[in-house]
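Novice: 3D model of this:
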Amino acid sequence: MANVAFLGMGVMGAPMAGHLAAAGHFVQVYNRTEAKAEAWVGKHGGAAASTPHAAALGCDIVMACVGNDDDLRSVCLGGDGAFAGMAKGSIFVDHTTVSAEVTRELAAAAADRGIAWVDAPVSGGQAGAENGQLVIMCGGAQADYDRVEPVMACFAKLTKRMGDVGAGQLTKMVNQICIAGLMQGLSEAMTFAQKAGLDGEAVVDVIQGGAAGSWQMVNRHKTMLAGEYDHGFAVDWMRKDLSICLAEAENIGAPLPGTALIDQYYKDVQAMGGGRWDTSSLMARLVKLSE
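Specialist: Below you'll find the model as predicted:
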């Protein structure tokens, strides 16, 4: 059992930390809105801290799942940041989806303090976090990964080291590029089926077992056909992630023409008021175009 700090009690972080507590780890939590941290402690035990620094004190492992690059910097750096409270030889595990740039920056800052770094973005969404079924793609030294893997296993169905620091975030970028393309293809297919007068659910029953099948098709087609988009990962967050993908693609010289185009389609969805709709709402844009 480990002493673990968890920074960020959002829809992902709170259930992830809950699985740690249920497994017997002692968990100290921090959230920018302190009431969320206090509510988590009321449900799971452990302790709430008023700063990331305080949360990190005495912990072998500090985990974070926050919003973006700036949020991650704010919980890591400065007098109130986690690094200031972490002992040499401890490990910071970042579950946030952030840029490769901030990952390299903060990993170097951690190393200067004798703190190890593992970037460990997750896939599986809120349901995956709640059910302990996340997929975690990791970057960091093998020895550091080996130390934290049994702890991450509390809320994961699969963890894998992809390479050195930064490899986890790069793998998550690949994941988001795939999702963007899949969602656009599925949205076009479901719109086409409806316009052709077909029974969309019957179509999916036939094709999901073949080469066209995907997790997105199985789990999102019914709500898409019903015009319901309040499930899963929000468009606002997807655009944040795609901006990270596109910036890194420019940096390494990888062409992403389709991803860049779909990012603009998501911008159209935001303009429709769908910033908090889930990523399958690309279909709403096509329905509007077809009216």
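Novice: switch to C-alpha atoms for all contacts and neighbour counts from now on
Specialist: Fine.
Novice: could you point out which element follows the longest helix along the chain?
Specialist: Counting by DSSP state H, the longest helix found in the chain is helix 167-195. For helix 167-195, the following helix or strand on the C-terminal side (DSSP states H and E) is helix 200-207.
Novice: Quick one: residues in contact with the very next helix or strand once past that next one.
Specialist: Per DSSP H and E, the first helix or strand lying C-terminal to helix 200-207 is helix 215-225. With contacts defined as C-alpha atoms under 8 Å, 6 or more residues apart in numbering, helix 215-225 is touched by 182-183, 186-187, 190, 200-201, 204, 208, 229, 280-281, 283.
Novice: try stretch 195-208
Specialist: Residues contacting stretch 195-208 (C-alpha under 8 Å, 6+ apart): 190, 193, 194, 213, 214, 217, 218, 221, 222, 225.
Novice: What is the nearest of those residues to residue 135?
Specialist: residue 214 (16.2 Å; C-alpha to C-alpha).
Novice: Find the residue closest to the closest one in space, skipping its chain neighbours.
Specialist: Leaving out its chain neighbours, the residue that sits closest to residue 214 by C-alpha to C-alpha, 6 or more residues apart in numbering is residue 208, at 6.9 Å.
Novice: ditto for residue 68
Specialist: Nearest non-adjacent residue to residue 68, counting by C-alpha to C-alpha, 6+ apart: residue 98, 5.8 Å away.
Novice: All the strands of this protein, in order from the start?
Specialist: Secondary structure of the chain, counting by DSSP state E: strands at 3-7, 26-30, 47-48, 61-64, 91-94, 116-119, 122-123, 134-139, 156-163.
Novice: And the second one, how far out from the chain middle?
Specialist: To tie it back to what came earlier, the one meant is strand 26-30. With C-alpha atoms, centre = their mean, to the nearest Å as the basis, strand 26-30 stands 20 Å off its chain's centre.
Novice: what does it contact?
Specialist: Here strand 26-30 has contacts from 1-9, 17, 20-21, 37, 41, 45-52, 55-56, using C-alpha under 8 Å, 6+ apart.
Novice: Could you do the last one as well?
Specialist: For strand 156-163, the external contacting residues (C-alpha under 8 Å, 6+ apart) are 129, 132-142, 145, 149, 152-153, 168, 171.
Novice: Alongside the first, I'd like the structure of this one:
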Amino acid sequence: MAQVAFLGLGVMGGPMARHLAAKGHAVTVYNRTSAKAEAWVQAHGGRAARTPREAAADQEIVLACVGNDDDLREVTTGPDGAFQAMRAGAVFVDHTTASAEVARELAAAAQAGGFGFIDAPVSGGQAGAENGALTVMCGGDPQTYARVEPTILAYARACRLLGPVGAGQLTKMVNQICIAGLVQGLSEAIHFGKQAGLDIPAVIDVISKGAAGSWQMENRGPTMNQSKFDFGFAVDWMRKDLAIVLAEARRNKAKLPVTALVDQFYAEVQSLGGGRWDTSSLIARLEK
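Specialist: The predicted model follows:
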């Protein structure tokens, strides 16, 4: 069991930290809203810290799951950031979906400070976090990764090192490209089926058993048909992720015409007031 700190107790971080405590790790938590950290401690034990710096002091592993690159810099290299207190030989694991650029930046800062860094974005959404069934995509040094993998598996069903620092974030970008295309295709299919007068639940049931089947179809197809979007991964966050993807594509010269188009479709969903709707709400723009 490890001495760990977890920074960020949102819909993903809160359950992830809970699984760490349930597995017997000594957990210190930090959240920008201190009341949330105190409530977490009341429910799960451990200790709440006032700053990321305080949370990181004397810890073997510090994990974070925050909003974006700027939030990540604030809790790491900011004046009260964790990097100001990380001890030599410790490891910082970043579960934020962020840019590969910031991952490399923070890895360099960690190396200068004498501790390790792993970029480790996750997939699986709120349900995956709640159920301890996330997929974790990692980048970093193999020996450093080996030290933290058992801890990550407290809330993951799959965890893999995919290359040097930044590879985790790049893999998450691949993941988001796939999801964007799948959800748009599924939206158009369900919309077409409705217009054709088909029994959509029956259609989803049968085609999900064949080559068209996917996680999105089985888990979001029925709720898309019912126009239910009050759960899951928000459109605002998907657009943040796709902005990272498209910026990286401009750097590496990848051609992503469908991804760029779907990003604009999500902008339309935001204009409908759906910024906090689940990403499956792409169908709403077809049926408005």
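Novice: Need the strands of the first structure in TSV (columns: mean neighbour count).
Specialist: As requested, those are exported to TSV (neighbours: other C-alpha atoms under 10 Å):
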stretch	mean neighbour count
strand 3-7	27
strand 26-30	27
strand 47-48	20
strand 61-64	27
strand 91-94	27
strand 116-119	28
strand 122-123	22
strand 134-139	26
strand 156-163	18
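Novice: Would you reformat these as CSV and include distance to residue 271 of the first structure?
Specialist: Putting these into CSV (distance: least, C-alpha to C-alpha, whole Å) gives the following:
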stretch, distance to residue 271 of the first structure
strand 3-7, 32
strand 26-30, 34
strand 47-48, 39
strand 61-64, 31
strand 91-94, 32
strand 116-119, 33
strand 122-123, 26
strand 134-139, 31
strand 156-163, 35
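Novice: Looking at these, spot the one closest to residue 270 of the first structure.
Specialist: Judging the strands of the first structure by C-alpha to C-alpha, what sits closest to residue 270 of the first structure is strand 122-123, at 22.6 Å.
Novice: Give me the mean distance between the closest one and the second structure.
Specialist: Following the fit onto the second structure, the mean deviation recorded for strand 122-123 of the first structure is 0.3 Å by mean C-alpha distance after the TM-score superposition for the first structure.
Novice: pretty sure residue 281 of the first structure contacts residue 269?
Specialist: Yes - between residue 281 of the first structure and residue 269 there is a contact at 7.2 Å, judged by C-alpha atoms under 8 Å.
Novice: who has more neighbours, those two?
Specialist: Using other C-alpha atoms under 10 Å, the more surrounded residue of residue 281 of the first structure and residue 269 is residue 281, with 29 against 23.
Novice: Give me the spatial nearest neighbour of the more buried one, chain neighbours excluded.
Specialist: residue 229 (5.8 Å).
Novice: Over to residue 265 of the first structure?
Specialist: residue 282 is the one closest to residue 265 of the first structure (C-alpha to C-alpha, 6+ apart), at 7.0 Å.
Novice: wait, that neighbour sits on residue 185?
Specialist: No - using C-alpha under 8 Å, residue 282 of the first structure makes no contact with residue 185, being 9.5 Å away.
Novice: if you count what's nearby, which of these two comes out ahead?
Specialist: residue 282 (27 against 16).
Novice: Quick one: map the more buried one onto the second structure.
Specialist: Under the alignment (TM-score structural alignment), residue 282 of the first structure pairs with residue 282 of the second structure.
Novice: For its match, list the residues it contacts.
Specialist: Residue 282 of the second structure neighbours (C-alpha under 8 Å, 6+ apart): 183, 184, 187, 265, 266, 269.
Novice: residue range for stretch 138-154 of the second structure in the first structure?
Specialist: The aligned range for stretch 138-154 of the second structure is 138-154, by TM-score structural alignment.
Novice: Give me the buried positions along that stretch.
Specialist: Across stretch 138-154 of the first structure, burial judged by 16 or more other C-alpha atoms under 10 Å covers 138, 139, 140, 144, 145, 148, 149, 151, 152, 153, 154.
Novice: Including distance to residue 257 of the first structure, could those residues go into TSV?
Specialist: Output for those, formatted as TSV (distance: C-alpha to C-alpha, whole Å):
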residue	distance to residue 257 of the first structure
138	27
139	27
140	30
144	36
145	34
148	37
149	36
151	38
152	35
153	36
154	38
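Novice: What is the burial count for residue 121 of the second structure?
Specialist: Residue 121 of the second structure is flanked by 26 other residues according to other C-alpha under 10 Å.
Novice: Which residue, neighbours along the chain excluded, lies closest to the residue sitting nearest the centre point of the first structure?
Specialist: In the first structure, the centroid-proximal residue (C-alpha atoms, centre = their mean) is residue 122; its distance is 4.7 Å. Distance criterion C-alpha to C-alpha, 6+ apart; nearest residue to residue 122 of the first structure, sequence neighbours excluded, is residue 136 at 4.5 Å.
Novice: With residue 128 of the second structure instead?
Specialist: residue 134 (4.8 Å).
Novice: Which residues are in contact with the one you found?
Specialist: 122, 123, 124, 125, 128, 155, 156, 157, 158.
Novice: Can you pick out the most distant pair from those residues?
Specialist: 125 and 158 (13.9 Å).
Novice: isn't residue 57 of the first structure right up against residue 88?
Specialist: No - with contact defined as C-alpha under 8 Å, residue 57 of the first structure does not count as touching residue 88 (11.5 Å).
Novice: So these two - more neighbours on which side?
Specialist: Shown here are residue 57 of the first structure and residue 88; by other C-alpha under 10 Å, residue 57 has more neighbours (20 against 15).
Novice: rewinding a little: so the residue nearest to residue 281 of the first structure touches residue 275, yeah?
Specialist: No - counting by C-alpha under 8 Å, residue 229 of the first structure does not reach residue 275; the two are 10.6 Å apart.
Novice: distance of residue 10 of the second structure from residue 126 of the second structure?
Specialist: 10 Å (C-alpha to C-alpha, to the nearest Å).
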